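Asks: 3D, please:
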Amino acid sequence: MITLHLHPTLQLTDEVFEQLCRQNPDLRLERNAQGELIAMAPAGSESSRQNLSLSAQLWQWNQQTKLGVAFDSSAGFILPNGAIRSPDAAWVAKSRWERLTPAQRRQFAPLCPDFVLELKSPTDDLATLQAKLQEYMDNGAQLGWLIDPEARQVYCYRSGQAVQRLEHPATLAGDPVLPNFVMDLGLIWG
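Replies: Next comes the predicted model:
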């Protein structure tokens, strides 16, 4: 991950950022709340495999329940603090998604997901990801999971509660935000 510090007179507005992303589709870009541009390396093959497994489980649960909309790592969200973030997987309750206009749905959605998931790759800094999860929570997320496959740990973030660190859990339960959703971590721990 590289943070690019832009000249103070260069305004990286939502529109300019979206245009930059569209013109550079091979780059994974985010903008932090201070307006700095963050470029992230593509995921390694193992991280990509793990992320697909996690996203697929969320997607499948959502297809069965029809309670909201699930997203993969390519979706961007404009958080209330002005950051534009792309979690590895996310979910938004149906009622919140339906309040957005069609134009808002086509662009980076101007909301914080109800659920976010970040999967730590070998090149990621744990403290940076923990700060990112806290940022999601501070901006309205109700549930967040930070999964560290190498350490076999999961950091669970729940609105209004202290962060909980779990050692090598077999599953994660999403209640009450994701009713009856249980994520199987067996393919992650391999």
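Asks: contacts, neighbours, all on C-alpha from now
Replies: Fine.
Asks: list the contacts for the nearest residue in space to residue 186 that is not next to it in sequence?
Replies: Using Cα to Cα, 6 or more residues apart in numbering and skipping the chain neighbours, the partner closest in space to residue 186 is residue 170 (6.2 Å). Contacts for residue 170 (Cα atoms under 8 Å, 6 or more residues apart in numbering) come out as 184-186.
Asks: and residue 103, how many neighbours does it have?
Replies: 9 (other Cα atoms under 10 Å).
Asks: so it is in which element?
Replies: helix 102-106 (DSSP states H and E).
Asks: now do residue 6
Replies: For residue 6, there is no host helix or strand (DSSP H and E).
Asks: now it, nearest residue through space, not along the chain?
Replies: residue 36 (6.4 Å).
Asks: One more, please, to line up against the first structure:
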Amino acid sequence: MVATVKSLTLEEFLQLPETKPTSEFINGAVIQKPMPQGEHSRLQWKLCEAINQIAEPQKIACAFPELRCTFGGNAIVPDISVFRWDRIPRQPSGRVANRFDLHPDWAIEILSPDQSQTKVLGNLLHCSQHGTELGWLLDPAEASILVVFADQRVQLLRAERPLPVPNGISLFLTVEQVFGWLSV
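Replies: As a prediction, this is how the structure comes out:
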């Protein structure tokens, strides 16, 4: 017996209760992200901290972990979404809005052991197609970072290679420094 699955619209998906780990809506399909593990959590926390220490006090940008971003017909949850200060959705009171119906300026994904690199790279390419300036795909197993530029050019970086960051964010990191955070 074959079960038929009712296809959802983006709006129907957004009305569903949240799942743990979170689910994304990509090209009409609901896909649950894998549960983050130690390396993933450590890299996510350290990158958010490094970006926010540089960019937030000067009101340049802000890094958000696990934030649902809805744009271009998809609802994705990058591991880190960085928004320029003037693009952060706000409530009339000035507080951060709960819904982010726009692309991040910088999207960072951290590959989990059982995660498809193609699917995650597809999310970063979707971001760049809709205005994201820069994407990073960290692969802890390979100690490498794939960089996705706004024109969808992809570059693989390793070791002491400096990492590109969006204009105006004075963050200087190498691939080696990023993966060095895994040693505690």
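Asks: Please determine how far the residue nearest to residue 186 of structure 1 is located from residue 185 of structure 1.
Replies: 5 Å (Cα to Cα, to the nearest Å).
Asks: one step back: tell me which of the contacts of residue 170 of structure 1 fall in strands.
Replies: residue 184 (DSSP state E).
Asks: Out of the contacts of residue 170 of structure 1, which comes closest to residue 125 of structure 1?
Replies: Among those, residue 185 lies closest to residue 125 of structure 1 (Cα to Cα), at 21.2 Å.
Asks: Now which residue in structure 2 aligns to the closest one?
Replies: By TM-score structural alignment, residue 185 of structure 1 lines up with residue 178 in structure 2.
Asks: Can you tell me the centre-most residue of structure 2?
Replies: residue 78 (2.6 Å; Cα atoms, centre = their mean).
Asks: what helix or strand is that one on?
Replies: For residue 78 of structure 2, there is no enclosing helix or strand under DSSP H and E.
Asks: list the contacts for it?
Replies: Neighbouring residues of residue 78 of structure 2 by Cα under 8 Å, 6+ apart: 65-69, 107-109.
Asks: Excluding chain neighbours, what is closest to the match of residue 185 of structure 1?
Replies: Counting by Cα to Cα, 6+ apart, residue 43 is the residue found nearest to residue 178 of structure 2 once chain neighbours are left out, at 7.4 Å.
Asks: Looking for the alignment partner of the one you found in structure 1.
Replies: Match for residue 43 of structure 2 (TM-score structural alignment): residue 50.
Asks: Next, its match: secondary structure please.
Replies: Using DSSP: H, G, I helix; E, B strand; the rest coil, the structure places residue 50 of structure 1 in helix.
Asks: That one contacts residue 190, correct?
Replies: No - if you go by Cα atoms under 8 Å, residue 50 of structure 1 and residue 190 don't touch, sitting 9.5 Å apart.
Asks: the more surrounded of the two?
Replies: The neighbour count for residue 50 of structure 1 versus residue 190, taken as other Cα under 10 Å, is higher for residue 50 (19 against 7).
Asks: In this structure residue 75 of structure 2 contacts residue 28, no?
Replies: No - assessed by Cα under 8 Å, residue 75 of structure 2 is found out of contact with residue 28, at 9.8 Å.
Asks: And the strands in structure 1?
Replies: For structure 1, the strands defined by DSSP E cover 2-4, 28-31, 37-40, 68-71, 77-78, 84-85, 89-93, 115-119, 143-148, 153-158, 164-167, 171-173, 182-184.
Asks: quick one: which of the ones you listed is nearest residue 19 of structure 1?
Replies: The nearest among those, by Cα to Cα, is strand 28-31 at 11.5 Å.
Asks: Residue 75 and residue 28 of structure 2: which has the busier surroundings?
Replies: Using other Cα under 10 Å, the more surrounded residue of residue 75 of structure 2 and residue 28 is residue 75, with 27 against 15.
Asks: Next, the contact list for the more buried one, please.
Replies: Listed by Cα under 8 Å, 6+ apart, the contact set of residue 75 of structure 2 reads 10, 24-26, 68-69.
Asks: Looking at structure 1, which of these hold up?
Replies: Retained in structure 1 (both residues aligned by TM-score structural alignment, their matches' Cα atoms under 8 Å) from the contacts of residue 75 of structure 2: 24-26, 68-69.
Asks: most neighbours, which of the residues you listed?
Replies: The most crowded member of these is residue 68, carrying 25 neighbours; neighbours defined as other Cα under 10 Å.
Asks: And that residue, what's its match in structure 1?
Replies: Match for residue 68 of structure 2 (TM-score structural alignment): residue 76.
Asks: now residue 102 of structure 2
Replies: Aligned partner of residue 102 of structure 2 by TM-score structural alignment: residue 111.
Asks: is it true that that match touches residue 76?
Replies: No - in this structure residue 111 of structure 1 lies outside contact range of residue 76 using Cα under 8 Å: 9.7 Å.
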